[in-house]
Every structure is written in structure tokens, then in C-alpha cells.
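Student: what follows is a predicted protein model with its sequence.
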Amino acid sequence: MRKLLTTTSIIVLTLGILLGVADRVGAHLAEQEIAKGVATQLASRNITSAPPEVTVTGFPFLTQVARGNYDEIQVNLRDLKGGTLPLPLLEAHAYDVRASLKGLSEGTEKAIATLVTGLGTLSYADLVQESGLTGMTLSGDGKNLRMTGNVGVAGELRGAATVTVIDGKVRIQVIELTASNLSGPAQQLVNSYKSKLARTFSLPPMPFNLKLESVSPASTGLVIGVSAKEVELG
């Protein structure tokens, strides 16, 4: 009896391992096919980025394949370029994705997501460089953009700005900018820095018809939120 139980346990364990391997292999195949479709879509829209990284989440994967519906697929796009500011990384999450593995591999189906949301972070260093804000350091407190730096005759410069979304672009409006020295030439320099920062910046072209919905000045950079509904992934 003990021997039978041991044998049964080994068989169950072996089957579990084989199913796990098969599940992961199937997920990998789907990830490859979806990545190809995403890359094709990016190329057709002249969107420049590193090769897309696709991860199918959820377990068991084979159950999702059987019903032709995937709970969530993550698509990471790195080094998006083309706007005023580059986007180092866009993390997109596609939900309720419909497509069969057979249709994807044969090219007869497109993966369609009910909803896609994404987050990306714009670098403060890129913003400083693009704006020509020599000597300035930018940071965020979750509400406002903060500016500090030493700028020649004006001495120490400090300020704050709001960041909003206007017509699919990032708009920065200075609400405060002061310097330790506000003599004639220094005031002109302060005004110059104010005009350099008070601008509207465009982002690189977004895949999947993603629309810019939000922007927040975080400690790591300007965090953007994008979304789209009924999206063709590739």
C-alpha cells in the first residue's frame, strides 16, 4: 500500500511538472507572436523603440488558450523617441485580450484588448536639457514640480510649477520663481528661466492609440498615465 501511494505521488508530481512546463512553453509561444504583432504595428506607425517585451500573466495559461481569452498581457516598450521628450520606458497592461494561439501563429487573427492602460516616466534630466535650464535641478512632490539651482548673478533660484495635460501634451506653468538676488540683470535672468520652463512638451507617438490621461511630478520624474479601449495589439 505504501509503495502504491509512493508511486502514485511520483506520477502526480511528474504530471504536474509536465503540465507546468507545457503551460510555460505555450505562454512563451503566445508572447513571441504578440511581440511580433506589436513590432509590426510600431513599424507601420513609424514609432521608434527597442523590441517589445511581452509577458502573458495568469495561470494556468493553457486554460486561457482554450477559451481564446487572456486575462492580462504586459507589454514593455523601451526608448520611445519622436516627441519633444523621449520616454525611457512605457509599461502597458492589456486586459481581457481575445485571440486564439492558432490564429496568432497563422496570422489570421489580431489580438484585441478590451482595455489598455500604461505608465511611463519622463526624465527630469531630459526636461532640463530640452528646456535649456542650465544649473537647475528638477524634482516633484506629487503635486507640484520643484526647481532649485544656482544661476550666476541671480544666485540661488527656487520655484514651483504645475504640470497638466493639454490636448495630449504635457503643459508646465510656473507658479513661483524667486532668486536670492533680484537686481536688474538678475531679474532678467529669472524671467528667462521662467519662460524656458513654461512650455508645452509633446511625447513620442504612442502605440495602440493610447491617449495621455494624466501626468504627476513624482520624485523619480514626470509620471504619465495613458489608456485606450478596444485596442488591436498587433
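Tutor: Great, that's in hand. Owing to the predicted nature of the structure, the values given are computational and were not obtained by experimental measurement.

Student: C-alpha from now on. contacts and neighbour counts both.
Tutor: OK.

Student: which residues touch stretch 130-142?
Tutor: Applying C-alpha atoms under 8 Å, 6 or more residues apart in numbering, the contact partners of stretch 130-142 are 84-85, 124-125, 128, 145-151, 193, 196-197, 216-222.

Student: now do the same end-to-end measure for it.
Tutor: Length of stretch 130-142, first residue to last, C-alpha to C-alpha, to the nearest Å: 22 Å.

Student: now do the buried residues in that stretch.
Tutor: For stretch 130-142, burial by neighbour count (16 or more other C-alpha atoms under 10 Å) applies to 131, 133, 136-140.

Student: presented hereafter is structure B, for comparison with structure A:
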Amino acid sequence: MPITPILRPTRRRTLVAGGVAALLLTAMAADRVAAHQAEHRTARAFRSATGTAELPDVDVRGFPVLPQLARGTIDTVDVSAHDIPADSVNRPLPITRLDVRLRGLSAPEDGGEATSRTARATAFLSYGDLSRSLGFPITQGREPGSVQADLELPFGGAPLTLVATPKPGPGNSITFADAHLVGGDHPAAADALLERAFRDAIPLKNVPGDLHLRGLDVTSTGLSAGFTGQDVTFRRA
């Protein structure tokens, strides 16, 4: 008659604990794979909407992810994209970096549309790109919240400093308020130059239309633009 081995309680607990640990590791690995796939699909949808050359960095926040995907909505997703090109011929102002926090993101199909219940974003616009768009060099102004341009009038004219305050404009554009010349008396040509320099708004292209420009901060290296939006959809550009 065969003898059935008797497992000691300690060994039995060890086997049970090992089995539970293996199941947990398998579940965690499956969840991580699902998160990676969701990140890749979101990155493709975002690139399609903004025209970036490279896929943005995407981080699905929170654990576990599989239950979120099962209900079709991801709680929180962070997206960081670089070098978003503009498509305006007259005022080409690309976005150097765009950081977006999405809440309530519908699980996107691969490369398709993705919709977020709410979104907050910060875009960085370098002075180099801003200068190329305006046609003259722009730096942080000496006056709070301002930018300035140090120019010279043609034919040996005296140096001029043009100062203006960037403000959010309609249609996700940048306008310039309180434009003025710094210094003493200036010829009429200087007034004409000032009027032309800050007359037109600069549109920010390839920002999803459901994101709305709320504020602009002037920093030492460029402008920081804040956006918010509800029911933000990333569509193919």
C-alpha cells in the first residue's frame, strides 16, 4: 500500500505563498503590458493630432490599469511632446515642448482619436522661434511680464527698444498689448516700426482645438502658455 507523504504546515504555507506570489507577478506583468499598449496607442493618437516627428512620451498613471481599460476610461495620463510644428505660412511659431495631463481618457484605438474628459497643458515657446516669427530678435523685457526687442533704425539711426506685453488672443493666438518705445524722443519711422512689429496676432498651430489658451508667463528663455479644456479630442491633423 503506497504511503502518501504528509506535508508539514510550514512547507504547505511556503507552497501557497509561492503560488500567490507567482499569480501576483503574472498579474502585474499583464497589467504592465496593457499599460504599455495603452501608452503606445495614446502616443500615436497624439502624434497624429499634433504632427510631431517623434512619438511623445506617455505615462499612464495609477495601478492597476486593466480594470480601467475594461471600463473604457483611463483615470490619468501624462503626455510630453517636443517640437510640435506650426503650419502657418505667415507666422510659423512651433511649440518647443507641450506637457499635458489628461483625466478620464477614453481608451484610444491604435492611431485613432482619443478623447479626454478634462485636460491641462503647458506649452513652452522659445524666444528663438518667437523671434523668427516676428522677424526681429525678442528677449525677456525689463518691465514685469513684458518682452522687448532692441533694434536700430536704418541709415545709422539710434538704437530703439520696443516693449510689449504678450496676452492670450482669440483662437489660441498670442497678441501684444501696451506696445511702446523706451527712451526719449524718436522719429516717426520708429512709431511706424512699432506699429508693424506687434500689430498681428501669432496663432499657435497644432494645439488640439478643444484646448484653450488661458494665460502666458514670460520667462528668461521663452513664453510659458497655459491651456485647459473639457472633452478634448485628439484628431488626425
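Tutor: The structure has been received and is ready for your questions. This one's a predicted model, so the numbers in the text were calculated from it and none came from an experiment.

Student: from the buried residues of stretch 130-142 of structure 1, which ones fall inside strands?
Tutor: Residues from the buried residues of stretch 130-142 of structure 1 lying in strands, with DSSP state E as the criterion: 136-140.

Student: just put those in CSV and tack on distance to Val165 of structure 1.
Tutor: What follows is these, written out as CSV (distance: C-alpha to C-alpha, whole Å):
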residue, distance to Val165 of structure 1
Met136, 23
Thr137, 22
Leu138, 19
Ser139, 18
Gly140, 16
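
Student: which one among those residues gets closest to Lys229 of structure 1?
Tutor: Among those, Gly140 lies closest to Lys229 of structure 1 (C-alpha to C-alpha), at 30.0 Å.

Student: quick check: the gap between that closest one and Gly168 of structure 1.
Tutor: Plainly put, Gly140 of structure 1 is 21 Å away from Gly168 of structure 1 if you go by C-alpha to C-alpha.

Student: just Arg24 of structure 1 next, same as before
Tutor: 38 Å.

Student: which residues does stretch 116-127 of structure 2 contact?
Tutor: Taking C-alpha under 8 Å, 6+ apart as the rule, stretch 116-127 of structure 2 contacts 93-106, 137-139, 211, 221-233.

Student: how about the strands in structure 1?
Tutor: Using DSSP E, strands in structure 1 cover 53-56, 69-80, 87-98, 112-122, 136-140, 145-150, 156-166, 169-179, 200-201, 211-217, 222-232.

Student: out of those strands, flag the one nearest Leu18 of structure 1.
Tutor: Nearest of these to Leu18 of structure 1, taken as C-alpha to C-alpha: strand 53-56 at 19.1 Å.

Student: does the closest one pack against any helices or strands, and if so which?
Tutor: When contacts are defined as 3 or more C-alpha pairs under 8 Å, 6 or more residues apart in numbering; DSSP states H and E, strand 53-56 of structure 1 sits against helix 2-44, strand 69-80.

Student: would you agree Lys110 of structure 1 is in contact with Leu104?
Tutor: Yes. Using C-alpha atoms under 8 Å, Lys110 of structure 1 makes contact with Leu104 at a distance of 6.5 Å.

Student: buried set for stretch 73-87 of structure 1?
Tutor: Residues 73-78, 80-82, 84-87 are the ones in stretch 73-87 of structure 1 that count as buried (16+ other C-alpha under 10 Å).

Student: distance to Thr8 of structure 1 added to the strands of structure 1, as TSV?
Tutor: Below are the strands of structure 1 laid out as TSV (distance: least, C-alpha to C-alpha, whole Å):
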stretch	distance to Thr8 of structure 1
strand 53-56	32
strand 69-80	33
strand 87-98	38
strand 112-122	42
strand 136-140	60
strand 145-150	63
strand 156-166	61
strand 169-179	62
strand 200-201	64
strand 211-217	55
strand 222-232	46
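
Student: nearest to Thr6 of structure 1 among these would be which one?
Tutor: Nearest to Thr6 of structure 1 among these is strand 53-56 (35.0 Å), distances taken as C-alpha to C-alpha.

Student: which residues sit in contact with the alignment partner in structure 1 of Ala35 of structure 2?
Tutor: The alignment partner of Ala35 of structure 2 in structure 1, by TM-score structural alignment, is Ala27. Contact partners of Ala27 of structure 1, counting by C-alpha under 8 Å, 6+ apart, are 56, 61-62.

Student: go with 7 Å
Tutor: With contact taken as C-alpha atoms under 7 Å, 6 or more residues apart in numbering, Ala27 of structure 1 is in contact with 56, 61.

Student: please consider this matter closed, and thank you.
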